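J.: Pasted the sequence and its predicted model underneath.
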Amino acid sequence: MGTATSTDLRVLRQHDWDQWYDNLVRAFGGVPEASEERELWNSLTELDRSIGAWDGDACVGTAGAFSFRLTVPGGASVPAAGVTMVSVAATHRRRGVLRSMMRRQLDDVREWGWPLAVLTASEPEIYGRFGYAAATYGTNIDVDTTRVRLSVPPGTDDVRLRYAAPADVLDACEAVYARRVPGRPGMLARLPGWERLRVLDPESDREGASPLQCVVAERDDEIVGYARFRVRPGWETAGPKGVVVLQDTEALDPAAHAALWRFLFDIDLTSSLTALSRPLDEPWMSMANDIRRCGLHVRDSLFVRLVDVGAALEARTYQAPVDVVFEVEDDFCPWNAGRWRLTGDAKGASCGRTTDSVDLALTVRELGAAYLGGVSLASLAGAGRVREVRQGALAEAAVGFGSVVTPWLPHGF
């Protein structure tokens, strides 16, 4: 390592974007992206919400934020900073560059008046010290479609499926996605331009598979679902062994959902279906005759950080009545530390400062983990991370914080 030097943090300017982004690419291995992918990220970057760390003329650190709206339990769409493009040059590790960027960024998010910051982590252990915690999980699947069959609901055969060029039906697919967003915590309302990421199809990203394909589900001439996927051909002595690589799929009702998944299971010359980060409670799993042959693997997905504890807890609803006083520790954002009284139910909530007796003691990380309803406060208590002071408060809060459907992040950022 060279001699330690101070770095200058500043808001990103357009003429610095290429150098800033090159630093990010290098930090993630240095493999260049396709030109169309790089150009799209350039257009999506929010310059006024992005910062760079500079050592003289060299960019040595990057961090950005997207202006997302995140669905929370109860269906509200809450402003959230989508923390992204975080990197530190290998020459400048262990000099506090990351910490200084995280400090500046969370101060900015607070100033913007947003109650939440969210991210996906390349290495989960990095972000805990800044108050982030895994709040959603996804299921990677690898289904043996020669052995697994789906028992579909009535009406499935009434759904018409047809192939369509992904770009030609992009607006209709986005309309389906938009209708799905309020129904599941963790989903993101996509801003204009983000839909293009879903049909970006550089050959370098296909890994031997076909160009992106799309099938839409229709009823009464209305598109009610879609699936975007690739097929990776394969052969062995016994015959074809192709793989269906699912990118994304959404449907507005059980029959359309079943029709699309049955189609994906039955594509000619294929014997397996793979997909990354699907919902843990996706309905097709309850249709499968042999879940053991579906190759389920769970991993963390969206990390949540409460920037304003009171505003964040007020923004969601609670599936059972809660009236709980939290003692919150938050070393990195000390304005959150102290006692908060949360009262709420399925109709709404309020949360404010209090001097009342403590019911539950925890850090802001536990609140972030439980915030979307996918991680139980009771489970965290079992791990020694939540302390029950008033008997019965843990059960009350754990039930109230739950979600009818599992929270899920539909795509990275």
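T.: Okay, I see it. Residues are numbered from 1 along each chain as shown.
J.: from here on, contacts and neighbour counts on C-alpha atoms
T.: OK.
J.: buried stuff in stretch 397-413?
T.: 397-403, 405-411 (16 or more other CA atoms under 10 Å).
J.: in the chain, which helix has the most residues?
T.: helix 97-112 (DSSP state H).
J.: contact partners of that one?
T.: By CA atoms under 8 Å, 6 or more residues apart in numbering, the residues outside helix 97-112 that reach it are 7, 9, 51, 53, 61-63, 81, 87-88, 115-117, 130, 307-308, 332-333.
J.: Just to check, V143 is in contact with G295?
T.: Yes. V143 lies in contact with G295 (CA atoms under 8 Å); the separation is 5.8 Å.
J.: okay, those two: which has more neighbours?
T.: V143 (23 against 15; other CA atoms under 10 Å).
J.: what's the spacing between stretch 244-257 and its chain's center?
T.: Put simply, stretch 244-257 sits 18 Å off its chain's centre (CA atoms, centre = their mean, to the nearest Å).
J.: so who does P182 touch?
T.: By CA under 8 Å, 6+ apart, the residues touching P182 are 71, 75-77.
J.: Now with 10 Å, please.
T.: Listed by CA atoms under 10 Å, 6 or more residues apart in numbering, the contact set of P182 reads 70-77, 188-189.
J.: take a look at this one as well, against the first:
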Amino acid sequence: MVTDYEGTRPEPVIRELRQDEWAPWYDNLIRAFGAQPEPAEERELWDALTERTRSIGAWDGPDCVGTAGAFSFRLTVPGGASVPAAGITMVSVAATHRRRGLLTAMMRRQLDDIRSWGESLAVLTASEPDIYGRFGYAAGTFGLHGEIDTSRVRLSVPAGTDDVRLRYAAPAEVLDVCEAVYARLVPRRPGMLARRPGWERLGVLDAQEHRDGASPLQCVVAERDGEITGYARFRTKLGWGPSGHDGTVTLSDLAGVDPATEAALWRFLFGIDLTSKLVVRGRPVDEAWQHQVSDIRRCLLRLRDSLHVRLVDVGAALEARTYQAPVDVVLEVDDPFCPWNTGRWRLTGDTKGAACRPTTDPADLALSVRELGAAYLGGVSLAALGAAGRVRELREGALTDTAVAFGSPVAPWLPHGF
């Protein structure tokens, strides 16, 4: 960024984060998100996970006034492939420097960098979704929240559940085996992240100031035939009402490699003594327990957007996934922020693979890069976007056929934030 005219104070300089600048850079982020200090263990973990060469800061003289980072992730896409994706994170602009184009400039720099790294996808979790829509991001996965009245809701479990043995374990002591369970699940569901070393520690952070009066983090592991097949991490908070005990179980994380293991873990959570409510947040929208409960209304379910997806390279991104039905369609894509994507693309593919190339053929569908991002992981229907006026059908029948092809039999899911 440069001065607009002679005599004006220079605008902040945007550049790569240096090794010794993390503390003021991160302090600017914390201030922008409410200035609540973090526990030392959590701060140290984010310091270790931050990739300096993929992070940028805006500096006004010696002061950091803007931040943005990009983690190196691999994201599961429909078909099971693990695709490099930039996990956009730690984005902030100091309140003293708002409305000066800093965010736009950092987003511009990031997307140019991601393209130069050869990564076709950028993903983020949005503090304010409206902000990132301007830069081509759209919600592609959703998380299920619920408050289940376990005093009145029963759980019906599948055959084999009783063969699963559960035992308590200290969360940190079984971290490696739990991470191995997680790794087995990553290829099975779009939206899941293949975690690099160090990320497993995020799931066992347990600062007292974040417990809200609940217990320390607890963990049970599931075993069958001597093999660990799943785990659940949770907290309990005891309470008493006019009728007696009224405690709450809050689920932090749950994973199982098969339906019986998952059911055994959910049954355990439903039946913890002295509790009558189970709080779950950000679970897969198609998780099986919803079809095992006796009364879905008493689960108080609601949805919230989760992973926002941005195609940085339309052709490469659409080629990286497969399609659940044969597709041959010409997409007229509009992408004003990344103009290299604007134009017509012929997508052909099926369950075995895909090709996507620029073309001059007549378009079958017209849409922006945001609609492609929303539909990319298979959790948002192109047909629904068409009904909303976001996708225009230019050839009769093209929208329905393409929407079916883009779908996924398993709902995409982001297992944790970043």
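T.: Everything's here; your move. What you are looking at is a predicted structure, and each value in this text was computed from that prediction instead of being measured.
J.: Can you give the structural similarity as a TM-score?
T.: For this chain pair, the superposition-based TM-score is 0.99 by TM-score structural alignment, normalised by the length of structure 1; 411 aligned residues with a CA RMSD of 0.8 Å.
J.: Rebuild the buried residues of stretch 397-413 of structure 1 as TSV, extending it with secondary structure and distance to G183 of structure 1.
T.: Formatted as TSV, those follow (DSSP: H, G, I helix; E, B strand; the rest coil; distance: CA to CA, whole Å):
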residue	secondary structure	distance to G183 of structure 1
A397	helix	22
A398	helix	21
V399	helix	19
G400	helix	18
F401	helix	16
G402	coil	14
S403	coil	11
V405	coil	8
T406	coil	10
P407	coil	10
W408	coil	11
L409	coil	12
P410	coil	12
H411	coil	16
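J.: Aligned to C299 of structure 2, what sits in structure 1?
T.: Superposed on structure 1 with TM-score structural alignment, C299 of structure 2 falls opposite C294.
J.: pretty sure its match contacts F265?
T.: No. Here C294 of structure 1 does not reach F265: they are 11.3 Å apart, not a contact under CA atoms under 10 Å.
J.: Overlap in contacts, those two.
T.: 143-145, 148, 272-273.
J.: Okay, helices next: where are they in structure 2?
T.: Using DSSP H, helices in structure 2 cover 22-32, 40-49, 102-116, 129-133, 175-185, 259-270, 314-320, 369-375, 382-387, 398-406.
J.: Buried deepest among those helices, which one?
T.: Stretch with highest mean neighbour count among the helices of structure 2: helix 369-375 (a mean of 26; mean count of other CA atoms under 10 Å).
J.: how near is the counterpart of D63 of structure 2 in structure 1 to H92 of structure 1?
T.: Residue pairing (TM-score structural alignment): D63 of structure 2 is matched to A58 of structure 1. Here the criterion is CA to CA, to the nearest Å. By it, A58 of structure 1 lies 11 Å from H92 of structure 1.
J.: Compare these two and say which is more crowded by neighbours.
T.: Between A58 of structure 1 and H92, counted using other CA under 10 Å, the more crowded position is H92 (19 against 14).
J.: wouldn't the more buried one be in contact with V60 here?
T.: Yes. Shown here, H92 of structure 1 and V60 form a contact pair, counting by CA under 10 Å, at 6.8 Å.
J.: And R149 of structure 1, what's its match in structure 2?
T.: Checking TM-score structural alignment: R149 of structure 1 goes with R154.
J.: tell me the contacts of that match?
T.: Neighbouring residues of R154 of structure 2 by CA under 10 Å, 6+ apart: 267, 270-271, 292-295.
J.: What lines up with V221 of structure 2 in structure 1?
T.: Checking TM-score structural alignment: V221 of structure 2 goes with V216.
J.: how about the residue lying closest to that match once chain neighbours are set aside, what does it touch?
T.: Spatial nearest neighbour of V216 of structure 1, chain neighbours left out: Y226 (4.2 Å); criterion: CA to CA, 6 or more residues apart in numbering. Residues counted as contacts of Y226 of structure 1 (CA under 10 Å, 6+ apart) are 161-164, 166, 169-170, 172-174, 176-177, 214-218, 248-252, 256-257, 259-260.
J.: ok, back up a step: just the buried members of the contacts of R154 of structure 2?
T.: Using 16+ other CA under 10 Å, the buried ones in those are 267, 270-271, 292-293.
J.: Mind checking which of the shared contacts of C294 and F265 of structure 1 land in strands?
T.: 143-144, 272-273 (DSSP state E).
J.: tell me the two of those residues that are most distant?
T.: Within those, D144 and L273 form the most distant pair, 6.9 Å apart (CA to CA).
J.: intersection of neighbour lists for those two?
T.: What both D144 of structure 1 and L273 touch, as defined by CA under 10 Å, 6+ apart, is the set 243, 265, 294-295.
J.: Mind putting those into a markdown table with distance to R390 of structure 1?
T.: Below are these laid out as a markdown table (distance: CA to CA, whole Å):
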| residue | distance to R390 of structure 1 |
| --- | --- |
| V243 | 54 |
| F265 | 51 |
| C294 | 43 |
| G295 | 42 |
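J.: about what we covered before: overlap in contacts of A58 and H92 of structure 1?
T.: T7.
J.: circling back to that earlier point, distance of the residue nearest to V216 of structure 1 from I141 of structure 1?
T.: For Y226 of structure 1, the distance to I141 of structure 1 - CA to CA - is 19 Å.
J.: so who does the residue sitting furthest away from the middle of structure 1 touch?
T.: Each residue of structure 1 has a distance to the centre, and by CA atoms, centre = their mean the biggest one is for T237: 40.5 Å. Counting by CA under 10 Å, 6+ apart, T237 of structure 1 makes contact with nothing.
J.: can you give me how far stretch 173-181 of structure 2 is from the chain middle?
T.: That offset, for stretch 173-181 of structure 2, works out to 21 Å (CA atoms, centre = their mean).
J.: which residues of structure 1 does it align to?
T.: With TM-score structural alignment as the criterion, stretch 173-181 of structure 2 aligns to 168-176.
J.: Alright, I will stop here.
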